[in-house]
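Student: my questions are about this predicted structure, shown below with the sequence.
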Amino acid sequence: MKIIKNMNTTERWLRIYFGAIIFLVYFVNPFPYKEWTFSGLLLIATGVIGYCPVYSLLKKPKTAPTPDSMADR
């Protein structure tokens, strides 16, 4: 099964970056933020894979329309 990527490169890097920050908070202060570890790992996984299932449910377009494609309409 091939997964079609539905995130652009910038969004993927931001997900990996903020997911790593959320994940690393667990090592700094583990007790109250234990549940946040899963959220950080989920962001990292979706950023690495490039596929977000929520976007598929919301039917988000893969990329933003360019000005050239808007002029063709």
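Tutor: Sure, I can see it.
Student: drop to CA atoms for contacts and neighbour counts, all remaining ones
Tutor: Fine.
Student: what sits up against the lengthiest helix in the chain?
Tutor: Secondary structure of the chain per DSSP state H: the longest helix is helix 9-28. Applying Cα atoms under 8 Å, 6 or more residues apart in numbering, the external contacts of helix 9-28 come out as 33-34, 36-48, 50.
Student: do stretch 39-57 as well
Tutor: For stretch 39-57, contacts defined as Cα under 8 Å, 6+ apart pick out 3-8, 11-23.
Student: same question for stretch 58-73.
Tutor: Against stretch 58-73 from outside (Cα under 8 Å, 6+ apart): 5-8.
Student: this is the comparison structure:
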Amino acid sequence: MKCNVGGIDRAIRALVGVVLISLVFVGPQTPWGWVGLLPLATAIIGWCPPYTLLGINTCQPRASKEGGKT
């Protein structure tokens, strides 16, 4: 599994996941808040299956360790 979720995308997913999970404990207290586990998991792992299917990649390209030599 290659990383396809970038830094800002990960932060947004983590925030949305935590907010949704918090709905289980405060607010309407419905089990739908557990849906927040999905964006939180993809933020932690750094890989999103739908992104793979759609060919989306929000990761920054990694710099070569050799200083640009090929």
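Tutor: In hand now; what should we look at? Keep in mind that what you see is a predicted model, and the values were worked out from it rather than measured.
Student: about what we covered before: now the buried members of the contacts of helix 9-28 of the first structure.
Tutor: Among the contacts of helix 9-28 of the first structure, those that count as buried by neighbour count (16 or more other Cα atoms under 10 Å) are 36-37, 40-47, 50.
Student: redo those as TSV? Include distance to Ser69 of the first structure.
Tutor: TSV is the format used below for those (distance: Cα to Cα, whole Å):
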residue	distance to Ser69 of the first structure
Trp36	40
Thr37	41
Gly40	36
Leu41	36
Leu42	34
Leu43	31
Ile44	32
Ala45	32
Thr46	28
Gly47	27
Gly50	24
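Student: could the residues you listed go into CSV alongside distance to Met70 of the first structure and secondary structure?
Tutor: Shown next, in CSV, are these (distance: Cα to Cα, whole Å; DSSP: H, G, I helix; E, B strand; the rest coil):
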residue, distance to Met70 of the first structure, secondary structure
Trp36, 41, helix
Thr37, 41, helix
Gly40, 36, helix
Leu41, 37, helix
Leu42, 34, helix
Leu43, 32, helix
Ile44, 33, helix
Ala45, 33, helix
Thr46, 30, helix
Gly47, 28, helix
Gly50, 26, coil
